[in-house]
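Q: The following block contains a protein sequence and its predicted model.
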Amino acid sequence: MSSATATARRGVPALLLAAGLLLAGCGGDAEADAGAGGHDHSGDAPATLAEDDGGYEGLHLADPYQKPEFTLTDSTGAPFDFAAQTADGPTLLFFGYTNCPDICPTTMADVALALRSVDPALAEQTNVVFVTTDPARDTSEVLGEYLGRFDADLPTSFVGLTGDQAQIDQAQLAAGVPQAEADGQQHSAMLLLYGTDGEADVAFNAGNNAKDIAHDLALVAAE
């Protein structure tokens, strides 16, 4: 999978958030896709980065993304109300699929490394949610096995969510990321970090690493 190539540069005003709004295709080139606009990022105008970094190592969003509301099926086969069941702590949300050769496992590995480096109490409070873009293959059982490779030694369990195609499409729309294409193999590369206020002021892409995630997670938790 090729990565979204645009990386935020501090001090550069109003950059298009191309990094998060690209569809990263496994084994192919990233393609630009219509962004999301408005405060809930459900329109067509591209989102922008803030003129300052806000103290974040990730991408400081000029207009915060709102935590979406959707219910999908978790790796135990139970319904999972995303907004309600992630209300009590910082939340990292990513859309991808288990057969992805690099961006998805790299992102999950970076999240796991970040959680190992922060205060254990913060790691325990943090919600990590992986929503499949390939529901035809990513069953609850498949997601559970896949995410277990990353969270086995952590005080928090990664949540894998699946559903039918219409539900997955709606979840992406609600989150403000472009809908995946090519049977889910071409999808957003953006990892969103929500605070307990239900807003994501920062996001990450392939230009960020575990240290960036850990730094911003601690910052968001302290707000």
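A: Now that the structure is in, tell me what you want to look at.
Q: can we go C-alpha only for contacts and neighbour counts from here?
A: Fine.
Q: my read: Glu124 touches Thr156, true?
A: Yes - using CA atoms under 8 Å, Glu124 makes contact with Thr156 at a distance of 4.8 Å.
Q: and these two? which has more neighbours close in?
A: For the pair Glu124 and Thr156, the greater number of neighbours falls to Thr156 (19 against 15), based on other CA atoms under 10 Å.
Q: So Ala214: helix, strand or coil?
A: For Ala214, the reduced secondary structure class is helix; criterion used: DSSP: H, G, I helix; E, B strand; the rest coil.
Q: Count the residues that sit near Asn127.
A: Here the neighbour count serves as a burial measure; for Asn127 (other CA under 10 Å) it reads 21.
Q: Below is structure B, check it against A:
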Amino acid sequence: MSRSRAQSRGARLRGAGAVLTTVLLAVLLVAGCGSDGPSGPDGSSGTAKPAPSELNGNTDPTYRGVVLTPPRPRPQFTLTDTAGREFKFGAETAGKPTLLFFGFTHCPDVCPTTLADIANGLRQVPAAVRAATQIVFVTTDVKRDTAPVIKSYLDKFDAGLPNEFIGLRGTQSGIDAAQVAARVTLAEDEGRTHSAQVLLYGTDDYARVAFLQSTNGAAQIAHDLPLVAEAK
């Protein structure tokens, strides 16, 4: 094989590898939960579909999660917490390390696994970081996820942690506006197919890294959270 042909073949293979990486991340980006039954931390099973390419194959050795290109500013949206109070996300969490996740309480797989990863990751970081971090769960199931349902669900995961997980709900238009503000794919199928990203906002009010459901999700969060919590 000539040198020019070998170089051309190598370029094609590298291009194919980059495309495959992007496709795999896109497939994981939006998770569809396929059961109508309530779920706890041990749920398993589900499907997924492609989503936008903002979460991509670019890597940064600083982080263990998936790098966001470009970084996303902390979104501004207003919903209602489980105590019935107005919650302005941008103002309430400003300057605090914050993990934001969209999902629903009847999800049998992605949501409970992800929330368990978040809880386990928090338990592995220094106490000061753990105390400073806010966890916000926004339901995509407007019809079924009432305030008491969300509160009971999140209580399964935040036991023993210094900050309760904050559960938010609202009208369909309000939930849609929150997803648009956070730059995640809009949930479909009455909220059952939703973004699988956990966005991590730092003290500078930008999210530079996100997490997807994985076998080492808690370890990724435990590694990256102190980096953004202690950044100046």
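A: Good, I have the coordinates. Small disclaimer: the values here were computed from a predicted structure and weren't measured.
Q: Which residue in structure 1 aligns with Arg12 of structure 2?
A: Pairing criterion TM-score structural alignment: no partner of Arg12 of structure 2 within structure 1 is identified.
Q: Please disregard the earlier target; I meant Cys33 of structure 2.
A: With TM-score structural alignment as the criterion, Cys33 of structure 2 matches Cys26.
Q: Help me confirm that Ala121 of structure 1 is found in a strand?
A: No - assigned with three-state DSSP, Ala121 of structure 1 falls outside any strand and is helix.
Q: Aligned counterpart of it in structure 2, please.
A: Counting by TM-score structural alignment, Ala121 of structure 1 corresponds to Ala128 in structure 2.
Q: So that match versus Gln134 of structure 2, what's the distance?
A: The gap separating Ala128 of structure 2 from Gln134 of structure 2 is 12 Å, by CA to CA, to the nearest Å.
Q: What ranges does structure 2 have for its helices?
A: In structure 2, the helices defined using DSSP state H lie at 3-29, 89-93, 110-122, 127-132, 147-155, 172-182, 217-229.
Q: Out of those, the one nearest Tyr63 of structure 2 is which?
A: Within the helices of structure 2, the stretch nearest Tyr63 of structure 2 is helix 217-229; the backing value is 5.7 Å (CA to CA).
Q: Onto which residues of structure 1 does the closest one map?
A: The alignment places helix 217-229 of structure 2 over residues 209-221 of structure 1 (TM-score structural alignment).
Q: gap between that stretch and the chain center?
A: Here the centre of mass of C-alpha atoms in stretch 209-221 of structure 1, compared against the chain's by CA atoms, centre = their mean, to the nearest Å, lies 14 Å away.
Q: thinking again about what came up before, what about the match of Ala121 of structure 1, distance to Val67 of structure 2?
A: Ala128 of structure 2 sits 25 Å away from Val67 of structure 2 when distances are taken as CA to CA.
Q: now swap in Gly121 of structure 2 and tell me
A: 18 Å.
Q: now His194 of structure 2
A: In this structure, His194 of structure 2 and Val67 of structure 2 are separated by 20 Å, where distance is defined by CA to CA.
Q: So for these two, which sits in the more crowded spot?
A: Neighbours per residue (other CA under 10 Å) separate His194 of structure 2 from Val67, with His194 holding more: 31 against 22.
Q: got the contact list for that one?
A: His194 of structure 2 is in contact with Val30, Ala31, Gly32, Phe102, Gly103, Thr140, Thr185, Leu186, Ala187, Glu188, counting by CA atoms under 8 Å, 6 or more residues apart in numbering.
Q: That one corresponds to which position in structure 1?
A: Using TM-score structural alignment, His194 of structure 2 lines up with His187 in structure 1.
Q: What of Thr171 of structure 2?
A: That one, Thr171 of structure 2, aligns with Asp164 by TM-score structural alignment.
Q: quick one: that match and Pro135 touch, right?
A: Yes - counting by CA under 8 Å, Pro135 is a contact partner of Asp164 of structure 1 at 6.3 Å.
Q: So for these two, which residue has more residues nearby?
A: For Asp164 of structure 1 against Pro135, the residue with the higher neighbour count under other CA under 10 Å is Pro135, and the figures read 20 against 12.
Q: how close does the more buried one sit to Gly20 of structure 1?
A: Using CA to CA, we find Pro135 of structure 1 at a distance of 22 Å from Gly20 of structure 1.
Q: just Asp212 of structure 1 next, same as before
A: Asp212 of structure 1 is 16 Å from Gly20 of structure 1, where distance means CA to CA.
Q: more crowded one of those two?
A: A direct count of neighbours by other CA under 10 Å for Asp212 of structure 1 and Gly20 places Gly20 higher, at 29 against 18.
Q: Nearest spatial neighbour of the more buried one, chain-adjacent residues omitted?
A: The spatial neighbour of Gly20 of structure 1 that comes closest, neighbours along the chain excluded (CA to CA, 6 or more residues apart in numbering), is Met190 at 4.4 Å.
Q: ok, now Gly65 of structure 2?
A: Leaving out its chain neighbours, the residue that sits closest to Gly65 of structure 2 by CA to CA, 6+ apart is Phe211, at 5.2 Å.
Q: How many residues are close by the one you found?
A: Neighbours of Phe211 of structure 2 (other CA under 10 Å): 26.
Q: same check, this time on the one 3 residues further on
A: Using other CA under 10 Å, Ser214 of structure 2 is surrounded by 14 other residues.
Q: Same question for the one 10 residues further on.
A: Here the neighbour count serves as a burial measure; for Asp224 of structure 2 (other CA under 10 Å) it reads 20.
Q: any idea how far it lies from Lys49 of structure 2?
A: 26 Å.
Q: swap in Thr59 of structure 2?
A: Distance check for Thr59 of structure 2 against Lys49 of structure 2: by CA to CA, it reads 22 Å.
Q: Over to Leu227 of structure 2?
A: Distance from Leu227 of structure 2 to Lys49 of structure 2, by CA to CA: 31 Å.
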